[in-house]
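Using only what follows, build the 3D model:
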Amino acid sequence: MELKTGDFFCEHAYRDEQDHLWLYLREEELTDRYPNGGYRILGDLTKKADAKDLVLVGAQGQRHPLSPYRGKLKKNEKVKGYIPLDEEDAYVRIVEKKKGRLLSYLIAAVLLITIFLGGIWLGQVNRAVDEPVRIASGELSNPNPENIRLPGITEVHARAGNTRVKQLLLNVEGNAYNLTYTITLDETGEELYESRPIPPGYGVQEFDMERTLEAGTYPITIHVASSALQEDDGESNAAYNAGELTAVLIVE
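Model (predicted):
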């Protein structure tokens, strides 16, 4: 069955996927023309028509398959307009997919990703320089938790006029205690840095000294104290001496 378009003037034109133009009325224009109803819809023009024997034919011979008129639309569909036919008070409805819903989903997804990444960034910005982080120690581990294993440190390097020091202070996997590192100058006993308690398998990768130093080589002692992993009720979580490392601080 062929439905032919009528010879009417319409201000709006719909371009289908075959680049054919179809003149149509908007819904409010149709309502103004038929305030009390009385018009008929004989088919739906959609991108995926499913009626092989229902075709819309234009004045220039253009053709487009139609779907039977099905009344109520799906939630993701909308009416673009109505194409007048050469039959009196008869029209073909143009049905399109809604784009706003997909766009709102995309915007919501982008906002969620932005908030998530922003949270990660803020977490990194607010993280202390010397906050212990997980360290894959590999072979450097303690097979006997009854003893405390300390990594060897003989040299610590810093830059003149800069408090930042990049030096790994590690508590190897297998130790049964937290470790706290304290670095002091041998000549004066001045404390340059004290770490927070470092759990086993974690380490401090860099830290800030209490002050800057001029270029030179400074003998230092790295004091290491141990404390319980968790404070038991009614017991002190005091730190006990675990060892001392003799090293030099090289400031360049």
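
Could you use CA atoms for every contact and neighbour count after this?
Will do.

Contacts only, for the residue positioned nearest the centre of the chain.
Closest to where the C-alpha atoms of the chain average out (Cα atoms, centre = their mean) is residue 113, at 3.3 Å. Residue 113 makes contact with no residue, according to Cα atoms under 8 Å, 6 or more residues apart in numbering.

compare with the first, here's sequence two:
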Amino acid sequence: MTNDQQHSRRTGRIAVAVLVLLVLIGAAVAATVFLTQPQDDGTRIDPAAADYSIPGYENPGGEQGRIRIPTYSEWDMPAGTDTVDVPLINTEGNPCYMRFTVKLKDGGEVLYQSELVPPGQAIPSMRLNRALDAGTYPVVVTIGTYSLDDPSQPLNGAELGTKIVAS
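From the prediction side, this is the model:
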């Protein structure tokens, strides 16, 4: 074997070794990133939730396990937009987290779903999954409630009807 052939062979082996090493490093990095990602098990606090209270609207029955469910009148928003400036409130003193889901009454299309909202906090406005043209949209607001001790544990809930008026 000539020196050129030996050199070529050695260079090829080094290139293969470097390539294998790069693949192994890439796999290790990918595995680390994937395995350290938090799993969404539905118990995440909504990042939009902020402290919110209405004086005189606390829940004094929360200690006995009573849950105060908010009620809603008609929601107004500008047509052609996707934001409704209505707070989704979990009353201070409630013994649970709340998750809000807003669906069109006809067809059940989900327009909005929050993550968990702690007691004494609210989501100040909702960004819908799509903009709404001018019109009146009957919606169902489903309020799921979850244990403060174990947020994966559902409690009772409620469904309320209201309308979104886009004009």
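
Got a TM-score for the two of them?
Scored against TM-score structural alignment, normalised by the length of the second structure, the superposed chains reach a TM-score of 0.67; 120 aligned residues with a Cα RMSD of 1.7 Å.

picking that back up, now the residue nearest to the centre of the first structure: how far from residue 82 of the first structure?
In this view, residue 113 of the first structure and residue 82 of the first structure are 41 Å apart by Cα to Cα, to the nearest Å.

Now which residue in the second structure aligns to the residue nearest to the centre of the first structure?
Residue 113 of the first structure maps onto no residue in the second structure, with residues paired by TM-score structural alignment.

now residue 113 of the first structure, what's its secondary structure?
helix (DSSP: H, G, I helix; E, B strand; the rest coil).

in stretch 236-248 of the first structure, what counts as buried?
For stretch 236-248 of the first structure, the neighbour count (16 or more other Cα atoms under 10 Å) marks 239, 242, 245, 247-248 as buried.

One more: stretch 92-100 of the first structure?
In stretch 92-100 of the first structure, counting by 16+ other Cα under 10 Å, buried: 92-97.

Please apply the same query to stretch 16-35 of the second structure.
Of all the residues in stretch 16-35 of the second structure, not one is buried under the rule 16+ other Cα under 10 Å.

which residues in the second structure form helices?
Using DSSP state H, the helices found in the second structure span residues 3-35.

Contacts only, for the aligned partner of residue 154 of the first structure in the second structure.
Aligned by TM-score structural alignment, residue 154 of the first structure pairs with residue 73 of the second structure. For residue 73 of the second structure, the contacting residues are 162-163, by Cα under 8 Å, 6+ apart.

likewise the one 3 residues further on?
Contacts here follow Cα under 8 Å, 6+ apart; on that basis residue 76 of the second structure touches 84-85, 164-167.

Tell me the spatial nearest neighbour of residue 89 of the second structure, not counting adjacent residues.
Nearest non-adjacent residue to residue 89 of the second structure, counting by Cα to Cα, 6 or more residues apart in numbering: residue 122, 4.2 Å away.

what would the contacts of residue 76 of the second structure look like in CSV with neighbour count?
CSV is the format used below for the contacts of residue 76 of the second structure (neighbours: other Cα atoms under 10 Å):
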residue, neighbour count
84, 18
85, 13
164, 18
165, 19
166, 20
167, 14
